Structure formats: C-alpha cells, structure tokens
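Undergrad: Below is the sequence, then the predicted model.
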Amino acid sequence: MTLKLSAHIEKRPLTQPFHITGYTFTESQMVVVTLEDGQWIGRGEGLGVYYKHDTPVTMLGQIEALRETIERGVTREQLLRLLPAGGARNAIDCALWDLEAKRRDQSVWQLADMPAPQPLLTTFTLSADEPSVMASQACELPDARAIKLKLTNDGRNAERVRAVRAARPSAWLMVDANQGFTREALRDALPAFVEAGVAVVEQPFPIGCENWLDGLNAPIPIAADESVQDHTDLHKLVGRVQVINIKLDKCGGLTEALAMAREARQLGFQLMVGNMGGTSWSMGPAFVLGSLCSVVDLDGPLYMLGDRTPAVSYADGRIWCPDAVWGGPVVAAA
C-alpha cells in the first residue's frame, strides 16, 4: 500500500477573544493531514497542546520527518510507536481512520465496534469575563442545555457562577479552572458552586500538584484535564478525581483515546470528551468517542469564523456528526 500525504497549517480567526486562566486566544491554528489512496481520501486535523508547546509548526515538522514511513503505508498501531502523544499523531491517526472507513465502505463507529451514534448533549463554553458579561453570554445561548464556565484566578469565581445560574436557572453547569486555583481558592468557592448546582469542577490545580487533591473531600465531582494526557497518567489519579477528560490532541488520536477510555472505565472513572478547538474535522472523531462519555464538550466550531462543509450540526443543545462530515463511507467534501 502506498499513500500520498499532504499536510499544511490553517489559521481560522475566532468570533471574539477567548479567555482562560493565563491565556487569551484570538484564532485557532491547526495542522490538516490528507492521506490519499487512489480514489479514497482520509482527513485528520490536529491543534496540538498549547501549554506543552505542541504547536502546529512543531507538529508539521514531526509529520514531515515521517513522510516516507507514512507514505509506505503506516498502520495506526505502528503510529503509536513512531510518534509521541500530541497533535501530530492525532491528525495522522484520524486521517487513517477516515481513510479506512472509505476503503471498507463502513463508518468509523462500525470499524471501532461502537454502537450506532445518536446526537450528544454538549456543553457550550463561556469565556472567563466579568460576571455580568458571562451572564449575558449565557442568555445568548438559548439552545444550550449544558454550560461550561471558564474561571480564572482573580477571586471572583463565586460571583461568576452565581450570575450565570441566575441567568440560566435550569441549565446543567460545570466550571473549568484550567489549573488556576489554589487549594484555598477552591475551598472558598465550593459553597457557591454547591449552591448553584455545579455538577463538575474541572482541573482546579496545576499539573504536578495532584497531591493537592488528597483529602479534599469535595462535594462536587472533580475532573482531570491537563493532569491526564494519555493512559500513562490514569493510575496516579485513582482516588483523586472522579472524571477523566479525554482529548484527542492530548492523547494523540482516536486509537489511543478508545484504549484510554476502556482502561479509565476499568479503573472506575467517569469519562468526558473535550476539545482543543478546531473545525468539524476535529469534532468528528471526538464525537465517536463521545458515545462512551457522560460529559461531552464538543463546541469548538461555534467559536470560529467559518467551518468545514459539510459540518457538524447543533440543535436543542446537542451535537450531531453525519457520516459525510468525517469518518463515513462516503468521501467527505473538501
């Protein structure tokens, strides 16, 4: 088998600046990989992991260094040994899944022995901002049935949560600190979170401070994001968190994500699927994983100026990914 590899960087502006602890984003940058085998074309997209300096430039370099190996016909299992977890492996792995779906005239969910997909309830994310601004943004998402609040380390998080809850009294809520809390800050904010009915607190503490979770006895489930990159991080979180956020850019593709999900379940974790942003070509493979997850956070395209055609759709607070977008037996439109 001989493949033709194409890889390039794309930049897509966001609809407005997006704020989290320590970062402000104004555009989404991604590496797009195309693998051609005669009439069949597979596509994958990777954004990398910004806080690990896994950027589209470094990802493209990793891909080009393996061009000959890839074009000779690399398998997904070989890829796990050739590249570390990260955006480059994710883009290639997802392109391989998509290509196999085209070749075998089956959907990726069938290849992965997954149940037939259904629309998934997804969170809609609010950028960290003034409490009144976040409340206003929550009202501008009338279809959202689940809302995720980005929080920061300025001591106003209880105000933010109260404001959003007042604006959206019936919405399911979770909060994401992106490593921004101290143990004291979380302790001080927890009563407001409980009062507001927050369902999950995501990544309160910095990477490397997982011991801060010991003895915390939080009344709300804690989810690990930055602290869990791939399956090798799972065991250190047993007894410390209840939910594992799997992102394909972190773990390096759908192949690792599915294996990671199986192991995490065996260890007693609940599963969450998240995203680093991206277009519908990033949401498609994550959508496959989403059928295994109790929390789904796949809203990336909503914050970009422009998406793929065809694209995932959002209705009644849910995301739906038709086969024609990614991973189906019919060649997706460019």
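TA: Yep, that arrived.
Undergrad: hey, let's count contacts and neighbours off CA atoms from now on
TA: Noted.
Undergrad: Might you report the residue contacts of Thr255?
TA: By Cα atoms under 8 Å, 6 or more residues apart in numbering, the contact set of Thr255 is Arg76, Asp93.
Undergrad: List the buried residues in the helix or strand hosting it.
TA: Taking DSSP states H and E as the definition, one finds Thr255 inside helix 254-266. For helix 254-266, burial by neighbour count (16 or more other Cα atoms under 10 Å) applies to Leu254, Thr255, Glu256, Ala257, Leu258, Met260, Ala261, Ala264.
Undergrad: repeat for stretch 100-116
TA: For stretch 100-116, by 16+ other Cα under 10 Å, it's Glu100, Ala101, Lys102, Arg103, Gln106, Ser107, Val108, Trp109.
Undergrad: wait, doesn't the second one sit right on Val108?
TA: Yes: at 5.6 Å, Ala101 and Val108 qualify as touching, with contact defined as Cα atoms under 8 Å.
Undergrad: Now list whatever residues contact both of those two.
TA: When contacts are counted by Cα under 8 Å, 6+ apart, Ala101 and Val108 have Gly327, Gly328 as shared neighbours.
Undergrad: before we move on, the earlier item: list just the nearest of the buried residues of helix 254-266 to Val312.
TA: Nearest to Val312 among those is Leu254, at 17.7 Å by Cα to Cα.
Undergrad: what about versus this one:
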Amino acid sequence: MLRHLSAIHAPFHLKRPFRISRGIKSVADTIFVEIREGKNIGRGESVPYSRYNETIEGVLAQIESIRGEIEAGADRAYLMEIMPPGAARNALDCALWDLEAKQTGVSVIERIGWDSLKPISTAITVSLDTPENMAKVARQLSDVPLLKVKVDACDPIAAVRSVREAAPNPRIIVDPNESWSIEQLALWQSGLLELRVDLLEQPLPAENDAQLEGFDALIPLAADESGHVADDLAQLARRYDYVNIKLDKTGGLTTALAMLEAAEREGLGLMVGCMVSSSLSIAPALILAQRCAFVDLDGPTWLMEDFKNGVKESRGIMTPPEPGFWG
C-alpha cells in the first residue's frame, strides 16, 4: 500500500516569553509530520534547536531528502541507518510509531512491553527573570511537586533563593543551560545545597565536561546538552549522576528507549525533558517518563493553544492524552 509523507512548519505562540541563559522566545517553532498509509495516519512532531545548528528549513530539507524511502515503506530500523540523530529523525520516528499503533491496534507502550501509562509529576519551569519576578511566578506554583528554575551566571543564588522563599515545599532543579564555569560551580554549589536544590542540570558548556571528572559535587549533576545518544553514556557516567533524555536529541523514541536502557546499565539516573512544544511531542516522551526519577515535560503549558485531546497538566501532575491522540 502506498504511503504519503507531509511535513510542515507549525508555530505555536506562547502565553508569555520563555527565557533561558542563551536567549528568549515567544513562539515555539515545531515541525509537524504525517505519514498516511491507507486510512491510517501516523503523526510526529519535533523542535529544531539552534544550539545544535538546526533550522526549520534545514530540518524540513532533511525530511524531504528521504521522502522516497519513507513513501516506499522504510521502517524505524532503516530510518536509524539513513538519518543522523536530531529533530528531523525524531518527527519521522514518532510518526512511524504512531502509524504502527493505528495499523495494528496495539499501543506503543504495549508494543514495548511496559505497563500502561500513568499520570506523572512534571517539573514546572520558572523562566529566567529578575529575582522579584521569579518569586511572583514561584508563589503561584508553591503547591506543585517539582520546579525547574532557569538561571544564568548573574547571581543565580539570588534567583534560586527568591524561588525557594516563595515556594518552600517543591523539589527544585536548577538549570544554567551551560552558562557557568567550573570556578562558579565550585563557588555556588554550597549555596544551592542550603536552598535544598535536588538536581543541577548542565552547569558547564558541554565542551568543558572533562573538568567535572574528579570534581566533588555537593548536588547531583545532570547532563543535558552533553548527552545525545547511547554512545555518550560511558563518558558521561564519569562526570554526571543523571542524563536528560530528549527525543529531539536522540532522534526519536526508538533510540531514546535504547539510551534509557544503556543509561541504567551505566548506573546513571534518568531524567526526561522536552523543548517548548505541543502535546504531540510530549505523548511519546511520557512513555520514557514512566521510568525516570526527574520529569520535565511542561512544554505544552507555555502554549496559548495546544492540540485538542492532548496532555493535561494540573498543579504539576501531567495526565496522558486521550486515547487515539498518539500511539
């Protein structure tokens, strides 16, 4: 049976600006993919990320370059052979998972042999801002289980303190997005410990990771920009305690599942994250979340409008999409 592939740029406007150490955005620029085969349609989404030299045009061109193979019936295993990790492969891989589920009537989580999806606690992000404004946001989120606090190298302790005073109870992840030096990490980590920070995510630029070998970390460290695929993990295990698995980095759910298993073998703790995206990106990531100690999947909560029947978040608890939405 013939297939038809479509891929478009699908922007989502945000409720408020999303700011991290390397920039600010007011729109989530996603790639929306459909693979149609007969009456069944598989859908996938990805988010090109400039940190990895990805652009909307470049990702669409990557997808277009293998249109022939996809429409001729390429499966997920072959996709891994002909495309590198990244946003383009992620959108296609997730669309193929969804198509398989529609064709067979077997859900993705059943296919991989795990228990059914359950609601999970997700981090809710406090975007980088003045300490006063971050405190205002945190005060409204004081009853969620987990906060993620975006900081840079400009007095991060003041920012985290403002959040902790406004929200005494939630666990906290602090994310500098590669903006610190090893000297700053050494200087600030005791202050973060006093503020009861549970996890520090990617404090140093990825190219400076070697400086973490032998470093006496007071707070567990998670690799994000440093960890993309399973081949990275043996080295990461000498430098980090956790790895943040994102489908846009691994290039899809297929390789994300392999990375999850490999990380467990290496003794790394598990975290799953996302870009600012819609429920279509979050639905496959929720599968990984079932096995992760830290979950950061609040991307759709930033959107002015999400897909109908997608994930729902209430006070930091995320509920899976309605049946039939994806997978």
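TA: Thanks, I have the structure now. Just so it is clear, the model here is predicted, and its values are computed rather than measured.
Undergrad: For the two chains, what TM-score is obtained?
TA: Once the chains are overlaid, their TM-score stands at 0.97 when taken by TM-score structural alignment, normalised by the length of the second structure; 327 aligned residues with a Cα RMSD of 1.2 Å.
Undergrad: At which residues are the helices of the stretch 101-250 of the second structure located?
TA: Counting by DSSP state H, counting those that start in this stretch, the stretch 101-250 of the second structure has helices at residues 108-111, 131-140, 156-166, 182-194, 233-236, 247-250.
Undergrad: So the residue nearest the centre of the second structure, which state does it fall into?
TA: Nearest to the mean C-alpha position of the second structure, by Cα atoms, centre = their mean, lies Cys274 at 1.9 Å. Each residue gets one of three states, and Cys274 of the second structure gets coil by DSSP: H, G, I helix; E, B strand; the rest coil.
Undergrad: got the contact list for it?
TA: Going by Cα under 8 Å, 6+ apart, Cys274 of the second structure touches Lys246, Leu247, Asp248, Ser281, Ile282, Ala285, Asp296, Leu297, Asp298, Gly299.
Undergrad: ok, back up a step: and the helices of the stretch 101-250 of the second structure as TSV, adding distance to Lys312 of the second structure?
TA: Formatted as TSV, the helices of the stretch 101-250 of the second structure follow (distance: least, Cα to Cα, whole Å):
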stretch	distance to Lys312 of the second structure
helix 108-111	19
helix 131-140	18
helix 156-166	24
helix 182-194	31
helix 233-236	32
helix 247-250	20
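Undergrad: Deepest in the core, which of the ones you listed is it.
TA: Sort the helices of the stretch 101-250 of the second structure by mean neighbour count, taking mean count of other Cα atoms under 10 Å, and helix 247-250 sits at the top with a mean of 28.
Undergrad: What ranges does the second structure have for its strands?
TA: Per DSSP state E, the second structure carries strands over the ranges 3-20, 23-37, 40-46, 120-121, 124-126, 146-150, 171-175, 199-201, 221-223, 242-245, 269-272, 294-295, 312-314, 317-319.
Undergrad: Kindly compare burial across the ones you listed and name the winner.
TA: When you average the neighbours per residue for each of these (mean count of other Cα under 10 Å), strand 242-245 leads with a mean of 28.
Undergrad: Tell me roughly how far it lies from the first structure on average.
TA: Comparison of strand 242-245 of the second structure with the first structure after fitting gives an average deviation of 0.3 Å (mean Cα distance after the TM-score superposition for the first structure).
Undergrad: Kindly name the residues of the first structure that line up with that strand.
TA: Residues 243-246 of the first structure are matched to strand 242-245 of the second structure when aligned by TM-score structural alignment.
Undergrad: Show me which pair in the buried residues of stretch 100-116 of the first structure is furthest apart.
TA: It's Arg103 and Trp109 that sit farthest apart of those, by Cα to Cα, at 14.4 Å.
Undergrad: circling back to that earlier point, so which of the helices of the stretch 101-250 of the second structure comes closest to Leu5 of the second structure?
TA: That would be helix 247-250 among the helices of the stretch 101-250 of the second structure, by Cα to Cα, at 19.4 Å.
Undergrad: what packs against that closest one?
TA: Using 3 or more Cα pairs under 8 Å, 6 or more residues apart in numbering; DSSP states H and E, the elements in contact with helix 247-250 of the second structure are helix 87-104, helix 253-265.
Undergrad: can you tell which of the helices of the stretch 101-250 of the second structure is closest to Ala95 of the second structure?
TA: Closest approach to Ala95 of the second structure among the helices of the stretch 101-250 of the second structure (Cα to Cα): helix 108-111, 11.4 Å.
Undergrad: Have a look at how far, on average, the closest one is from the first structure.
TA: Here the mean offset of helix 108-111 of the second structure against the first structure after fitting is 0.8 Å, by mean Cα distance after the TM-score superposition for the first structure.
Undergrad: so how far is that helix from its chain's centroid?
TA: 20 Å (Cα atoms, centre = their mean, to the nearest Å).
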